[in-house]
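>>> my questions are about this predicted structure, shown below with the sequence.
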Amino acid sequence: MGIKEQEKVLILTDDNKINIANKLYEEAKNIAKESYLFVMKPRRVSGEQLPLEVEELMKSVDVVIAATTVSMTHTNAKVNALKSGTRVASMPGITEDMFENGAINANYDEVIKLTEVITEKLTKAKYARIEKDGYTLNLNLDGRSGVSSPGVYKNKGEGGNLPSGEAYIAPIETGVNGKMLIDGSMVGIGLLKKPLLVEIENGKIVKLEGDDDNKLSILFVSEENHTIAELGIGTNSAARLTGVILEDEKIYGTVHIAFGTNTSFGGKNQASCHLDGIILNPTLYLDDEKLLENGRFL
């Protein structure tokens, strides 16, 4: 985060992550001019909007580190904090193990380099195609811009997940069709013992099959919730499959798709959730270029 001595730092957390937040707060006090610790009740689902009071507090500091139970990455509070110049690190589901092992220990010079290359390819592409085990999902990307999330946020208005390592984009909401297996992990479930099969027509889920699909009822509360939101590509070679989406979606050579809100990164769908699912060892085309073959960057 590149925190400087003259800066103000906010550690934002909830009741479930208070132990980690306390450690971050104690460390921030050793570095920054002012440090604040704000505790709220856990949000119910990823992407749920934050109270306006929290948003105003986020805009008033130089750096926000959010150690929370579920993700606030795709919220208005985070977007508006970035617009005000605040640097934001979102750490949904963070554990002490994740501080000691895995994605956060990557060579971030390498992560940045690959992430920027893939982001540029996403921006230039008009469509994407994911293939896996006989299933195909086609995504219209025309006119949408890729987003780089390298996990390094040292300049005003930069932000994203920490740890990170992904390039992602909001597909055209009505322009996604096909079937795909989600076989790594899924927000709301965790690690998947058996794959979920999702069928999408004109950007909306029309069928979802799997042993734990009953845990994803939030998707069908509204049309917006089961609308495609994101295509992401993992670029962090140190990331592991843990069941915590914060690390899982960064795994080198994986692809993830998400449903729900995408207004925070160039989309038009505002929902009450943002749920990601990890696809292991996919083959991925951007236009006519095969970018991944069975999870291997070409």
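Arrived safely, thanks for sending. These numbers come from a predicted model, not from an experiment. Residues are numbered from 1 along each chain as shown.
>>> for the rest of this, base every contact and every neighbour count on C-alpha atoms.
Noted.
>>> buried ones in the helix or strand encompassing Ala66?
Ala66 is part of strand 63-67, with elements assigned from DSSP states H and E. Of the residues in strand 63-67, those buried by neighbour count under the rule 16 or more other C-alpha atoms under 10 Å are Val63, Val64, Ile65, Ala66, Ala67.
>>> over to stretch 166-185?
For stretch 166-185, burial by neighbour count (16+ other C-alpha under 10 Å) applies to 166-173, 175-185.
>>> wait, which of the buried residues of strand 63-67 is closest to Val88?
The shortest separation between Val88 and any of these is 4.7 Å, and it belongs to Val64 (by C-alpha to C-alpha).
>>> okay, one more to line up with it:
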Amino acid sequence: MDERVRRHAEILVDHCTDIAAEDDVLIRAPTPAEDLVVALHERIGEVGACPSLSWLNSRAGRAYARAMDADDFRLNEPRLAAMEETDVVIMVTGATNAFETSDVDPGKSAAASRANGPILEERLDTRWVITQHPTPADAQQAEMSTEAWEAFVYDAVNRDWDAQRAFQERMVEILDPAEEVRIVSGDATDVTLSVDGMAAANDYAKENLPGGEVYTSPVPDGVDGEVTFDLPVVRNGREVEGATLRFEDGEVVDHGAEKNGDVLTSVLETDEGARRVGELGIGMNRGIDEFSYNMLFDEKMGDTVHLALGKAIEECVPEGREFNDSAVHVDMLVDMSEDSRIEVDGEVVQRNGTFAFEGSETE
């Protein structure tokens, strides 16, 4: 077995989820990720914990969704029961066909998300992590060779996460006490987000592997302005390009897209919370320097920010504050590498992708 796969499994078990002998661990993975699944079982066995495995099949999922009526989706009770008995969840992605679900009605995807919302709620109460196993299909989507994609994935995953944490903590110290953030990019994006009283968090590969962002949840009614997401997002196998959103008092009041606008509309129509921003994230992983059409990596890329429509992040919303709830959490990216800036309480903290503090304690 490729030693990079074993190292990937070690990071997932030892760093990301800190698995101990008493833990029950659920692994959800597609069949192309068999090598990583085997390595995970090996490492979990060395720790003495108890694993269970749920294989995922995108062709089966597509067949089911296309056959179902949107009104017939209901909560998967066995999956919920399994999640309730789980201490740790490791979710692995890796496609045989990155666009397998591209001909599924996006309205059905939204319906399925609504029906299975309680499973998401239960999973968020576990120790969980999402990661990527490199496959040729994902390499094609990233427009890379298989070998180059593997190197890209493992270089992003196998990092000094203590050093990354220290770098990102500089941004946490700025964002955590802040009242307002303004994002400006070219002529198309100028949006302000109230973060008054909300907590900032440091993603150093505890719930996402790779990690590499600082994030918070805006005040639900505190977002105003316009955003053009000039990097595409792939949602359920369909690529949305040139998405634009206009916010008033926190809510999307107008939207559009250059390609697959119906996918964006279906997200917004999922529920009331899907029309508000649940997360503001600032990418800070300098080891990810190439757009890959894979949000797990792209949202961590230096020179980007992302806004997520939908569910807020519990650790960022103090008790007693309004929490934006939704069955979806959909990240969308803004390129901040040129003619762009991030302002925090009126002070520029990043310009054209470079942080004001970068160079002092960042290497």
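Received it, and whenever you're ready, just let me know what you need. None of the values given here were measured: they were computed from a predicted structure.
>>> re the thing from before, mind listing residues that contact the helix or strand following the strand holding Ala66 of the first structure?
Per DSSP H and E, the first helix or strand lying C-terminal to strand 63-67 of the first structure is helix 76-83. With C-alpha atoms under 8 Å, 6 or more residues apart in numbering as the test, helix 76-83 of the first structure has contacts from 49-50, 52, 54-55, 58-59, 72, 87-88, 156-159, 264.
>>> so how far is helix 76-83 of the first structure from its chain's centroid?
In terms of C-alpha atoms, centre = their mean, to the nearest Å, the centre of helix 76-83 of the first structure is found 15 Å from the chain centre.
>>> what angle separates that helix from strand 63-67?
150 degrees (axes from the mean of the first three to the mean of the last three C-alpha atoms, to 10 degrees).
>>> hmm, back to that, buried among the contacts of helix 76-83 of the first structure? Make that a PyMOL selection.
The PyMOL command for the buried members of the contacts of helix 76-83 of the first structure (criterion: 16+ other C-alpha under 10 Å) is given here:
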select buried, resi 49+54+55+58+59+72+87+88+157+158+159+264
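>>> which two in the contacts of helix 76-83 of the first structure are spaced the farthest apart?
Checked with C-alpha to C-alpha, these reach their widest spread between Gln49 and Lys156, with 22.8 Å between them.
>>> mind listing the strands for the stretch 151-298 of the first structure?
Listed in chain order, the strands found in the stretch 151-298 of the first structure under DSSP state E, counting those that start in this stretch are 159-161, 166-169, 176-182, 185-186, 190-191, 196-201, 204-209, 228-234, 255-260, 274-279, 283-286, 289-293, 296-297.
>>> what stretch of the second structure does the last one fall on?
Under TM-score structural alignment, the match for strand 296-297 of the first structure in the second structure covers residues 354-355.
>>> give me the mean distance between that stretch and the first structure.
After superposition onto the first structure, the average distance of stretch 354-355 of the second structure to its aligned residues comes to 1.5 Å, using mean C-alpha distance after the TM-score superposition for the first structure.
>>> for Ile119 of the second structure, see how far away Pro78 of the second structure is.
Using C-alpha to C-alpha, to the nearest Å, one gets 10 Å for the distance from Pro78 of the second structure to Ile119 of the second structure.
>>> and the match of strand 296-297 of the first structure, how far from the chain's centre?
In this view, stretch 354-355 of the second structure has its centroid 22 Å away from the chain centroid, taken as C-alpha atoms, centre = their mean.
>>> likewise for stretch 198-210 of the second structure?
Counting by C-alpha atoms, centre = their mean, stretch 198-210 of the second structure is centred 10 Å from the centre of its parent chain.
>>> list the contacts of that stretch.
The contact list for stretch 198-210 of the second structure (C-alpha under 8 Å, 6+ apart) reads 12, 15-17, 127-132, 156-157, 161-162, 164-165, 168-169, 172, 175-177, 211-219, 296-297, 300, 315-318.
>>> also stretch 258-267 of the first structure?
Outside stretch 258-267 of the first structure, the residues within contact range by C-alpha under 8 Å, 6+ apart are 47, 74-76, 79, 144-145, 147, 169-173, 219, 224-231, 268-277.
>>> repeat that with 6 Å
Among residues not part of stretch 258-267 of the first structure, those counted as contacts by C-alpha atoms under 6 Å, 6 or more residues apart in numbering are 74, 170, 224-230, 269-271, 273-276.
>>> coming back round to it: more neighbours, Pro78 and Ile119 of the second structure?
Relative neighbour count places Ile119 above the other of Pro78 of the second structure and Ile119, with 19 against 9, counting by other C-alpha atoms under 10 Å.
>>> wait, isn't the more buried one in contact with Arg79?
No. Checked against C-alpha atoms under 6 Å, the pair Ile119 of the second structure and Arg79 is beyond contact range at 7.2 Å.
>>> what residues are shared contacts of those two?
Here Ile119 of the second structure and Arg79 share no contacting residue, scored by C-alpha under 6 Å, 6+ apart.
>>> could you pull out the helices for the stretch 101-250 of the second structure?
For the stretch 101-250 of the second structure, the helices defined by DSSP state H, counting those that start in this stretch occupy 106-115, 117-124, 136-141, 146-157, 161-175.
>>> present those helices as CSV; the columns should include distance to Gly48 of the second structure.
Below are these laid out as CSV (distance: least, C-alpha to C-alpha, whole Å):
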stretch, distance to Gly48 of the second structure
helix 106-115, 34
helix 117-124, 22
helix 136-141, 33
helix 146-157, 24
helix 161-175, 25
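>>> now for these, which one comes closest to Ala257 of the second structure?
helix 106-115 (15.0 Å).
>>> for Asn76 of the first structure, see how far away Ser148 of the first structure is.
Noted for Ser148 of the first structure: a distance of 19 Å to Asn76 of the first structure, by C-alpha to C-alpha.
>>> tell me which of the two has more neighbours.
Ser148 (23 against 19).
>>> aligned to the more buried one, what sits in the second structure?
So Ser148 of the first structure corresponds to Asn202, using TM-score structural alignment.
>>> what's the match for Lys300 of the second structure in the first structure?
Residue-level alignment of Lys300 of the second structure against the first structure, with TM-score structural alignment as criterion, gives Lys250.
>>> number of residues surrounding its match?
Neighbours around Lys250 of the first structure, by other C-alpha under 10 Å: 31.
>>> hmm, it is touching Ile233, no?
No. Counting by C-alpha under 6 Å, Lys250 of the first structure sits too far from Ile233 to count as a contact (7.3 Å).
>>> what touches both of the two?
Glu166.
>>> from Pro171 of the first structure, how far off is Ser145 of the first structure?
Per C-alpha to C-alpha, Ser145 of the first structure is found 9 Å from Pro171 of the first structure.
>>> actually Ala106 of the first structure, not the one I wrote
Separation of Ala106 of the first structure from Pro171 of the first structure (C-alpha to C-alpha): 28 Å.
>>> alright, that wraps it up for me.
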